[in-house]
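# Fold the stuff below for me.
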Amino acid sequence: PFLPQEAAPPGEQRPEAEAVSGKAKSEYRNYTQGQLLDRVYSTYLLMHTHQTVDFVRRKHAEYGPCSLRQMSAMQALELLDELVDESDPDVDFPNSFHAYQTAEGIRQAHPDRDWLHLVGLLHDLGKVLVLFGEPQWAVVGDTFPVGCKVQPSVVFSDSTFHNNPDTKNPLYSTECGMYQPRCGLENVLMSWGHDEYMYQVMKFNKFSLPKEAFYMIRFHSFYPWHTHGDYMHLCNEEDLRMLPWVKELNKFDLYTKQEELPDVQHLKGYYQSLIDKYCPGQLCW
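Below you'll find the model as predicted:
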């Protein structure tokens, strides 16, 4: 089976040092300076204050049944024309364009794997939660496990968790917290957001995609793990087997972001054919 090339460890330059946009890769995900930094910090401050074990459990109960509305995958994608992700320091344009940029990057690198192209298109579709009325801090941004000690690589970890009640709960303040070592990420409660929601939608609607596709979408925002190597003590063998796939998606998710926007009308027919193949018709959200 195809195994994607391992991403470089943090700080190590891959040969392709320039991203598609012409920016050096080190210029992406800059959380210390930049014109969008105030907006980004405010989003994470709210997220890290309110994402608790109780909050996440409530959201699972609310959205797990996928009973809010029915629409096709393409209709959901078009809703993202209205969304600019307030946690992203690299992008200030609607999220729908980012979906096509990611998908096209993957299509160019892996022309024979159409299911992987679709993963690129679908990976952020869970952000429709913002259009359903959820605040951005409960939808966008990097994810992290709730119910255990916050690791240093979580964005703004040293300045945004002071008002989170879980940090004062001794049950949640150890390395493993409420979990067992090597319990597997499928048994870990992640901060609520678009990753977990889209995974639930895919599962509920029985998308005919490989297991890897479900996993990549579920954990693509878990940067502290897939990019920085934190939380490995919670991972089992299956997580480690899946890690290269998540890293492969991340390359295109991150480094295809550029101001030059794709011609969506030109691309839509191809991606509609993939939707028809793997997740057709009206879906439950």
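# Only C-alpha atoms from now on, for both contacts and neighbour counts.
Noted.
# Could you look up the SS state of E238?
At E238 the chain is in helix, as set by DSSP: H, G, I helix; E, B strand; the rest coil.
# Please enumerate the helices of the stretch 51-200 of the chain.
53-63, 73-79, 95-109, 114-122, 128-131, 194-204 (DSSP state H, counting those that start in this stretch).
# Just put those in a markdown table and tack on mean neighbour count.
Shown next, in a markdown table, are the helices of the stretch 51-200 of the chain (neighbours: other Cα atoms under 10 Å):
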| stretch | mean neighbour count |
| --- | --- |
| helix 53-63 | 14 |
| helix 73-79 | 18 |
| helix 95-109 | 22 |
| helix 114-122 | 23 |
| helix 128-131 | 19 |
| helix 194-204 | 22 |
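# who wins for proximity to P165 among these?
Distance to P165, taken as Cα to Cα, is lowest for helix 53-63 among the helices of the stretch 51-200 of the chain, at 9.7 Å.
# Determine how far that closest one lies from the middle of the whole chain.
18 Å (Cα atoms, centre = their mean, to the nearest Å).
# now the angle from it to helix 194-204?
Inter-element angle recorded for helix 53-63 and helix 194-204: 40 degrees (by axes from the mean of the first three to the mean of the last three Cα atoms, to 10 degrees).
# Which residues does helix 53-63 contact?
V146, G147, D166, L189, M190, S191, W192, Y197, W285 (Cα atoms under 8 Å, 6 or more residues apart in numbering).
# neighbour-wise, which of these leads?
S191 (28 neighbours; other Cα atoms under 10 Å).
# which one of the contacts of helix 53-63 is nearest L68?
W285 (5.6 Å).
# Alongside the first, I'd like the structure of this one:
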Amino acid sequence: MTILIEQPALELQVEGNNVHAEETNELVLEGGFPLPKDGYMAPEINSFGHSFREYDAESERQKGVEEFYRLQHINQTYDFVKRMREEYGKLDKAEMGIWECCELLNELVDESDPDLDEPQIQHLLQSAETIRKDYPNEDWLHLTALIHDLGKILALPSFGELPQWAVVGDTFPLGCAFDESNVHHKYFKDNPDYKCPAYSTKNGIYTEGCGLDNIVMSWGHDDYMYMHYTRKVHILTS
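Model (predicted):
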């Protein structure tokens, strides 16, 4: 995939006339997504009345999130990740602009998120607006927040329609013992790597202090976008 940086003018339609965003109290992006001019106000609790990232708190999301992690912990193996890196490392799925890619995520709700059951485009906009409010002069950081989860398009048909356990959720090292700090650690016992002697010690196949560049992490949107931004020339890295 190749993502193109574009800077479209932000306008909205009012009774047939074009009104520029600076003349209103809101920014309205393409697709009709309104944002307050003074920035997004981050809430102190999630959509279900709990503190953020409480994976065991009872809510309408809790059972689905736990089932997601059960599947993820069973299926994310060292060999699986090596296959995914080879397949998606080709970066040959599509070419599109940033906003076009964002709009695709209007079709996706992250099954691993205990805090939000809204389309991912809302998460992208909330993240970017919150950082824009806190760091108004760091435009590169605003863009980084906007694009940080674009790799979740891997769950869409045009990118292979991977199951969500292969796209979203927390990441963890493979090729070594699964640390007990992982969310819902108990489900790793059904992972084929769990009983592999080479992968069952603290360091596993790695040497102490080898560095993250040499670690195989669970496969998902983060690894995909890391490959994308380190193997192609981008405005963020040039």
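# What's the separation between the aligned partner of H60 of the first structure in the second structure and S51 of the second structure?
Under the alignment (TM-score structural alignment), H60 of the first structure pairs with R85 of the second structure. Using Cα to Cα, to the nearest Å, one gets 35 Å for the distance from R85 of the second structure to S51 of the second structure.
# And D190 of the second structure, by the same measure?
For D190 of the second structure relative to S51 of the second structure (Cα to Cα), the value is 30 Å.
# what do you get for D117 of the second structure?
In terms of Cα to Cα, D117 of the second structure sits 15 Å off from S51 of the second structure.
# separation between the residue most central in space within the second structure and F68 of the second structure?
In the second structure, the C-alpha nearest the mean C-alpha coordinate belongs to D149, at 3.3 Å (Cα atoms, centre = their mean). Counting by Cα to Cα, the separation of D149 of the second structure from F68 of the second structure is 18 Å.
# still on that earlier bit, would you check which pair of the contacts of helix 53-63 of the first structure lies furthest apart?
D166 and W285 (29.5 Å).
# and the aligned partner of G220 of the second structure in the first structure, what is it in contact with?
Aligned counterpart of G220 of the second structure in the first structure: G193 (TM-score structural alignment). Residues in contact with G193 of the first structure, defined by Cα under 8 Å, 6+ apart, are G126, K127, A138, V139, V140, G141, T143.
# will you turn the residues you listed into JSON lines that also has neighbour count?
Formatted as JSON lines, those follow (neighbours: other Cα under 10 Å):
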{"residue": "G126", "neighbour count": "24"}
{"residue": "K127", "neighbour count": "27"}
{"residue": "A138", "neighbour count": "24"}
{"residue": "V139", "neighbour count": "25"}
{"residue": "V140", "neighbour count": "25"}
{"residue": "G141", "neighbour count": "24"}
{"residue": "T143", "neighbour count": "25"}
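# Closest one to C183 of the first structure out of these, please.
For these, the minimum distance to C183 of the first structure (Cα to Cα) is 18.0 Å, reached by T143.
# separation between the closest one and E82 of the first structure?
Separation of T143 of the first structure from E82 of the first structure (Cα to Cα): 23 Å.
# same deal with Y44 of the first structure?
Counting by Cα to Cα, the gap from Y44 of the first structure to E82 of the first structure is 21 Å.
# again with A61 of the first structure
26 Å.
# same thing with M74 of the first structure?
For M74 of the first structure, the distance to E82 of the first structure - Cα to Cα - is 14 Å.
# Could you do G120 of the first structure as well?
With Cα to Cα as the criterion, G120 of the first structure and E82 of the first structure are 19 Å apart.
# T49 of the first structure too?
26 Å.
# same question, Y63 of the first structure
21 Å.
# so how far does stretch 213-225 of the second structure reach from one end to the other?
End-to-end distance (Cα to Cα), stretch 213-225 of the second structure: 15 Å.
# how far does that stretch sit from the chain's center?
With Cα atoms, centre = their mean, you get 12 Å for stretch 213-225 of the second structure.
# same check, this time on stretch 53-64 of the first structure
The answer for stretch 53-64 of the first structure is 18 Å, by Cα atoms, centre = their mean.
# One more: stretch 214-227 of the first structure?
6 Å.
# where exactly do the strands run in the stretch 101-250 of the first structure?
Shown for the stretch 101-250 of the first structure, no strands are assigned by DSSP state E, counting those that start in this stretch.
# List the residues that contact M216 of the first structure.
M216 of the first structure neighbours (Cα under 8 Å, 6+ apart): V119, M242, W245, V246, L249.
# Could you check how far it is from V201 of the first structure?
Taking Cα to Cα, one finds M216 of the first structure at 14 Å from V201 of the first structure.
# so what corresponds to P136 of the second structure in the first structure?
Matched by TM-score structural alignment, P136 of the second structure corresponds to P111 in the first structure.
# Could you check how far that match is from S157 of the first structure?
Distance from P111 of the first structure to S157 of the first structure, by Cα to Cα: 39 Å.
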